[in-house]
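K.L.:
Provided below for reference: sequence and predicted model.
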Amino acid sequence: MPRSERARLVFTDVDETLITRKSLFDFLDFYCAGRYGAEGARRAARVRDDLTARTAAGLPRADANREYFRAWRGEPVAAVEEWARRWFTERSAAEGFYVREVAAELRGHRAAGASIALVSGSFRPLLQPIADAVGAEHVLCARPERCGRVYTGALIGAPVIGEEKRRLVRELLAQYAHIDPADCYGYGDDASDLPMLAEVGHAVLVGGGAGAGRR
């Protein structure tokens, strides 16, 4: 683990990189079943199964991410935030919630004085409790549109996947002119994380994907 005194930023994907779950689908199941019972559980399963099948048939992940957020149309923001806190409390208490090696790396980076940024296609109600738990200062994520007290089902801006991750990483790096991107670290698990990882000097592809490892 790094122990250098040089200032650095550390960027990490979340789902299946820092945590072992796919947060968006897991939370949709948790929320719909908890709030609406059996019918809610069936609704969540339909959304999940439809998007899984369409992605397997070639729907780009960015489009699938945008489609996912349509499932939240009309849901009260306050209720989603409350259930997100419940989700994190329950899931994080279970063994194996975090990817142990990545969580340990982040602790090492923080001990060396680095600032942590979560970069995810998920949204802030799910990510903020994780950020608080691992000491992340920045959360770069999807921004569901609101109308009054409810979600509209639309996103503000692009889904945070692929090139949008790269853009957000570059934007944050630009705010830290004293930090050399070559000194920074990135963690991801999927080919869609590669644009983000290409922006830092030390990239780690987590898991069994082709090219996994550190550079």
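P.N.:
Received it, and whenever you're ready, just let me know what you need. Being a predicted model, the structure only gives us computed values, none of them experimental. Numbering: from 1, shown residues only.

K.L.:
CA atoms for contacts and neighbours, from now on please.
P.N.:
OK.

K.L.:
middle-most residue in this structure, spatially?
P.N.:
Taking C-alpha atoms, centre = their mean, the centroid of the chain lies closest to residue 120, which sits 2.8 Å from it.

K.L.:
Make sure that one is indeed in a strand.
P.N.:
Yes - remark: residue 120 belongs to a strand, assigned using DSSP: H, G, I helix; E, B strand; the rest coil.

K.L.:
Can you verify my assumption that it contacts residue 13?
P.N.:
Yes - checked against C-alpha atoms under 8 Å, the pair residue 120 and residue 13 is within contact range at 5.5 Å.

K.L.:
just the strands in this structure please.
P.N.:
For the chain, the strands defined by DSSP state E cover 9-12, 115-123, 138-142, 144-147, 150-155, 185-188, 202-205, 213-214.

K.L.:
Packing partners of the shortest one?
P.N.:
Judged by 3 or more C-alpha pairs under 8 Å, 6 or more residues apart in numbering; DSSP states H and E, the packing partners of strand 213-214 are strand 202-205.

K.L.:
alright, now check it against this:
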Amino acid sequence: MSVPARLVFSDVDETLIRCKSMFDFLDFHFGRRYGRRGTERAREVRETLAALSASGTPREHANRVYYRAWTGEPAHLVAASGAEWFERRSAAGSFYIPETRNALLGHRADGAAVVLVSGSFPAILDPIAADIGAVHLVCSRPEVRDGVLTGELVGEPVIGGEKRAAVRRLLSAHPHIDAADCHAYGDHISDLPMLTEVGHPVVVGDRDLAGRLPGGLFLPGDDGALSAGA
């Protein structure tokens, strides 16, 4: 692989794709595998997570609660389900936010390496990374033991400060690249630690967040127009 000219970091949910992938995939997998019982299980998990969010529970903790719902699922079946989920969702034509996807493809054409950074997990993200041509995938990693998901994570959820740490690790591994030349795309306050690590932060869909990044750009996500964030 050629040496990249710069790195471009991108969140996934509601930045690159329109949906909240973890919830959508939860419904997809459990509904198809277990029928009505699985659909009800997925609904219970979503309600629990909504209650945690409403109570102000940190997203990092809620992320771990989500992965505990996968306890006992065979890893190979989850991966196969993820591939099918991507094939079905992406075929609909409204899966990606086209402005972000086009921007990332443009960066690739200019010699940048695309890095997807997400609290989601490989079963969901691997097909997206392959389709978008991402060189690196930094995400939450479910623990697998004897081929089965344990419900725990290997390491920390990739949220907030972990996204900043991911940017710094990759920049350290590419000492020829200046952070000031790099781009990052995000849509949520939890992406702010990642966005502030690069010279060209781009906020998708949230003008208030863009306003917190002097010199950053705002991407509406509907007409592709870029404007100054502050």
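P.N.:
Good, I have the coordinates. In this text the structure is predicted, and so the values were computed from the model without any measurement.

K.L.:
Relative to residue 79 of the first structure, which of the strands of the first structure is closest?
P.N.:
Residue 79 of the first structure lies closest to strand 150-155 among these, at 9.3 Å (C-alpha to C-alpha).

K.L.:
matching residues in the second structure for that closest one?
P.N.:
Aligned by TM-score structural alignment, strand 150-155 of the first structure falls on residues 148-153 of the second structure.

K.L.:
Stretch 51-68 of the first structure now?
P.N.:
On the basis of TM-score structural alignment, stretch 51-68 of the first structure is assigned to residues 49-66 in the second structure.

K.L.:
how about the matching stretch: buried residues?
P.N.:
Buried residues in stretch 49-66 of the second structure, defined by neighbour count with 16 or more other C-alpha atoms under 10 Å: 49, 52, 59-60, 62-66.

K.L.:
In a markdown table: these, plus distance to residue 91 of the second structure.
P.N.:
Shown next, in a markdown table, are these (distance: C-alpha to C-alpha, whole Å):
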| residue | distance to residue 91 of the second structure |
| --- | --- |
| 49 | 29 |
| 52 | 33 |
| 59 | 30 |
| 60 | 31 |
| 62 | 30 |
| 63 | 28 |
| 64 | 30 |
| 65 | 30 |
| 66 | 27 |
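
K.L.:
just the residues you listed now: which is nearest residue 205 of the second structure?
P.N.:
Relative to residue 205 of the second structure, the closest of the buried residues of stretch 49-66 of the second structure is residue 59; by C-alpha to C-alpha it sits at 20.1 Å.

K.L.:
wait, what's in contact with that closest one?
P.N.:
53, 159 (C-alpha atoms under 8 Å, 6 or more residues apart in numbering).

K.L.:
10 Å - rerun?
P.N.:
Neighbour list for residue 59 of the second structure: 49, 52-53, 65, 119, 157, 159-160, 190 [criterion: C-alpha atoms under 10 Å, 6 or more residues apart in numbering].

K.L.:
repeat for residue 4 of the second structure
P.N.:
Counting by C-alpha under 10 Å, 6+ apart, residue 4 of the second structure touches 108, 110-114, 135, 174, 176-177.

K.L.:
Equivalent analysis for residue 88 of the second structure, please.
P.N.:
Neighbour list for residue 88 of the second structure: 82, 95 [criterion: C-alpha under 10 Å, 6+ apart].

K.L.:
Alright, I will stop here.
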